[in-house]
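Undergrad: Kindly return the folded structure for what I paste below:
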Amino acid sequence: MVTVKFAASPIEQEDAFAVRRKVFVEEQGVPLNLELDEHDESASHFVVYEGMTAIGAGRIREIGDSIGKVERVCVLAEHRGKRLGKLVMEALEQHAAVTGMKKIILNAQSYAIPFYEKLGYIITSPEFMDADIPHRAMEKPIVGQEGKGPVHDSVPTN
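TA: Down below sits the predicted model:
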């Protein structure tokens, strides 16, 4: 069974970091000092587990004015194409809504723009380079989940 879980413990956060290192550092060549950054301590992290194995991750942090910034969304290569990225984004969006965020922004790798557009994000910038990878800024208003409480429990999926 696949679950998306709020990373409430140091072990769960390390699971998220391990997935990120595999995808961004090993696969995409992002320097480790750019991938693991000063925002990791304050961000809310989510991990996708298949059984007890971490296979995906993402984080969100509030950057002011009820705006959340989604970052580091990734799924291990052998698990892509199973709609797991969508599950991570749904958990991040729900967390944003229940914690009072009104809008999410993100910097999408250019190849992933269609993925985010299907989720309702719109492009808000020309292409730019980040860690030598082309990106575009995107955003989406968040509505409908206010007052339900923070997301801390596993969300099982099929």
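Undergrad: make it CA atoms for all contacts and neighbour counts henceforth
TA: Will do.
Undergrad: quick one, strands of this protein?
TA: In the chain, the segments counted as strands under DSSP state E are 2-6, 44-50, 53-64, 67-75, 103-109, 122-123, 128-130, 133-141, 155-157.
Undergrad: Please generate a structure for the following sequence too, so the two can be compared:
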Amino acid sequence: MWPEKDLDYVKLEDDDEGTHFGLFDGEQLIAVVSLFVNGEEAQFRKFATLASHQNKGYGSRLLTYMLGEAECAGVNRIYCNARSGKVPFYERFGFTVTEQTFTKSGKDYIVMERFFGTS
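TA: Predicted coordinates:
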């Protein structure tokens, strides 16, 4: 997602509190996502697929798996900071746009959320 940046750029202070998922093609790591659960709410961050493997369904497979894990963990709401151009991708997975937007490192983001079945 940030190939022009050093690895330290994507490290977060609370990385050790997250669950990190990776999708491999043989020995090659091709997609990653990190899930941070806080009670019945969760955020996923650092969702990225190697450019050479994009548009082949790998990211969709990994996202679907991670969403299942979040639901099994008892999460009712999950959200992400979606790049503005990726909104249609997340909508396919049941995410909706919120009113929260921001810009970071020259990229525009929209907070998107999804609710799992609640009583």
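Undergrad: circling back: could you export the strands of structure 1 as CSV, including mean neighbour count and distance to M89 of structure 1?
TA: Below are those laid out as CSV (neighbours: other CA atoms under 10 Å; distance: least, CA to CA, whole Å):
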stretch, mean neighbour count, distance to M89 of structure 1
strand 2-6, 23, 10
strand 44-50, 25, 10
strand 53-64, 22, 8
strand 67-75, 23, 8
strand 103-109, 21, 11
strand 122-123, 18, 15
strand 128-130, 13, 21
strand 133-141, 18, 12
strand 155-157, 13, 12
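Undergrad: got JSON lines for the ones you listed, with distance to L32 of structure 1 too?
TA: Formatted as JSON lines, the strands of structure 1 follow (distance: least, CA to CA, whole Å):
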{"stretch": "strand 2-6", "distance to L32 of structure 1": "23"}
{"stretch": "strand 44-50", "distance to L32 of structure 1": "18"}
{"stretch": "strand 53-64", "distance to L32 of structure 1": "16"}
{"stretch": "strand 67-75", "distance to L32 of structure 1": "13"}
{"stretch": "strand 103-109", "distance to L32 of structure 1": "18"}
{"stretch": "strand 122-123", "distance to L32 of structure 1": "27"}
{"stretch": "strand 128-130", "distance to L32 of structure 1": "14"}
{"stretch": "strand 133-141", "distance to L32 of structure 1": "15"}
{"stretch": "strand 155-157", "distance to L32 of structure 1": "30"}
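Undergrad: what do we get in structure 1 for K11 of structure 2?
TA: Aligned by TM-score structural alignment, K11 of structure 2 pairs with L36 of structure 1.
Undergrad: Number of residues surrounding that match?
TA: Residues within reach of L36 of structure 1, counting by other CA atoms under 10 Å, total 16.
Undergrad: For it, which non-adjacent residue is spatially closest?
TA: Of all residues not flanking L36 of structure 1 in the chain, F17 sits nearest, at 7.6 Å (CA to CA, 6 or more residues apart in numbering).
Undergrad: Now which residue in structure 2 aligns to that neighbour?
TA: Alignment note: F17 of structure 1 maps to a gap in structure 2; criterion TM-score structural alignment.
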